[in-house]
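Asks: coordinates only, sequence not included:
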């Protein structure tokens, strides 16, 4: 059986469904006295590409001058965290944030932003950067 035949046998709706993961935010759980989870979903290719473009600073000749990883991470959260919605005007008002980007920065610690970014990246098909999984070079005497 060819690979095409195998793919044709799969449920197309399930194949095209974006993976979802509930991620517990321990700091919020501790404050609330109950489990607080953020709903994270995979990004599609166009959204991922748009986010990557936002984080790149190009020079006049089109060469890359800088990559703003914080911008990439925050915009990944804005698109990949579906609950809570950082775009919710009530939530922004509660925390005194003029924009969704500002809200992310106000309520999440840098490590929490990194953790959610990693989870959304993994859901989107990127492998985890886990140094423990890489083979170690043997030391030669």
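Replies: Arrived safely. Note that the structure is predicted; figures quoted are calculated from it, not measured.

Asks: make it CA atoms for all contacts and neighbour counts henceforth
Replies: Fine.

Asks: Now do the strands in the protein.
Replies: Under the criterion DSSP state E, strands of the chain are mapped to 20-24, 37-41, 56-58, 64-67, 81-83.

Asks: Out of the ones you listed, which one sits most buried?
Replies: Ranked by mean neighbour count, the strands of the chain are led by strand 37-41 with a mean of 20 (mean count of other Cα atoms under 10 Å).

Asks: and the closest residue to residue 18 other than its chain neighbours, how many neighbours?
Replies: Once flanking residues are discounted, residue 18 sits nearest to residue 42: 5.5 Å by Cα to Cα, 6 or more residues apart in numbering. Using other Cα atoms under 10 Å, residue 42 is surrounded by 22 other residues.

Asks: picking up where we left off before, would you turn the strands of the chain into TSV with distance to residue 117?
Replies: Listed next are these as TSV, based on distance: least, Cα to Cα, whole Å:
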stretch	distance to residue 117
strand 20-24	11
strand 37-41	9
strand 56-58	17
strand 64-67	16
strand 81-83	9
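
Asks: One more to weigh against that first structure:
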């Protein structure tokens, strides 16, 4: 079945954004957290990216990598937007919660997982395609 046939035969109501549960070992807590990571609407995803860029007269001056990662995590992982958790930790904002709980490497790992959920996983995509091709041959 070609792509057009697949799209014509699919039920559009069954489309859903992917998600995952990511197990993150948090050194500050000395415990593993199960963090729900949801895909982000593509327009919102790019908006977060654009908001992390400093542009002056059309020239890219700076990329605020920390803001990019934290804002992406906040959008994808609802636990960090839970104001009951934020306030229980004595904090004012969800960004403060991420900064309080996670080390730099943990933020990087979680950001990478969020990217995977959003389809930014070239290596994983190649592996899945190879496996699918093997299945088709067999």
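Replies: All right, it came through fine. All values reported here derive from a predicted model rather than from experimental measurement.

Asks: contacting residues for the equivalent of the residue nearest to residue 18 of structure 1 over in structure 2?
Replies: By TM-score structural alignment, residue 42 of structure 1 lines up with residue 39 in structure 2. Counting by Cα atoms under 8 Å, 6 or more residues apart in numbering, residue 39 of structure 2 touches 17-19, 76, 114, 117-118.

Asks: Tell me the buried residues within those.
Replies: Burial by neighbour count, judged by 16 or more other Cα atoms under 10 Å, picks out 19, 76, 114, 117-118 from those.

Asks: pretty sure residue 51 of structure 1 is in contact with residue 78, am I right?
Replies: No. The criterion here is Cα atoms under 8 Å, and residue 51 of structure 1 misses it with residue 78 at 10.0 Å.

Asks: can you tell which of the strands of structure 1 is closest to residue 105 of structure 1?
Replies: Closest to residue 105 of structure 1 of the strands of structure 1 is strand 81-83 (Cα to Cα; 14.1 Å).

Asks: in structure 2, which spans are helices?
Replies: Along structure 2, counting by DSSP state H, helices occupy 3-9, 42-51, 65-76, 83-88, 94-101, 104-117, 122-137.

Asks: Could you dump these into a markdown table and include distance to residue 35 of structure 2?
Replies: Listed next are the helices of structure 2 as a markdown table, based on distance: least, Cα to Cα, whole Å:
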| stretch | distance to residue 35 of structure 2 |
| --- | --- |
| helix 3-9 | 32 |
| helix 42-51 | 19 |
| helix 65-76 | 10 |
| helix 83-88 | 14 |
| helix 94-101 | 12 |
| helix 104-117 | 9 |
| helix 122-137 | 20 |
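
Asks: quick one, what contacts the alignment partner in structure 1 of residue 97 of structure 2?
Replies: In structure 1, the residue equivalent to residue 97 of structure 2 is residue 103, according to TM-score structural alignment. By Cα under 8 Å, 6+ apart, residue 103 of structure 1 lies in contact with 86, 92, 95-97.
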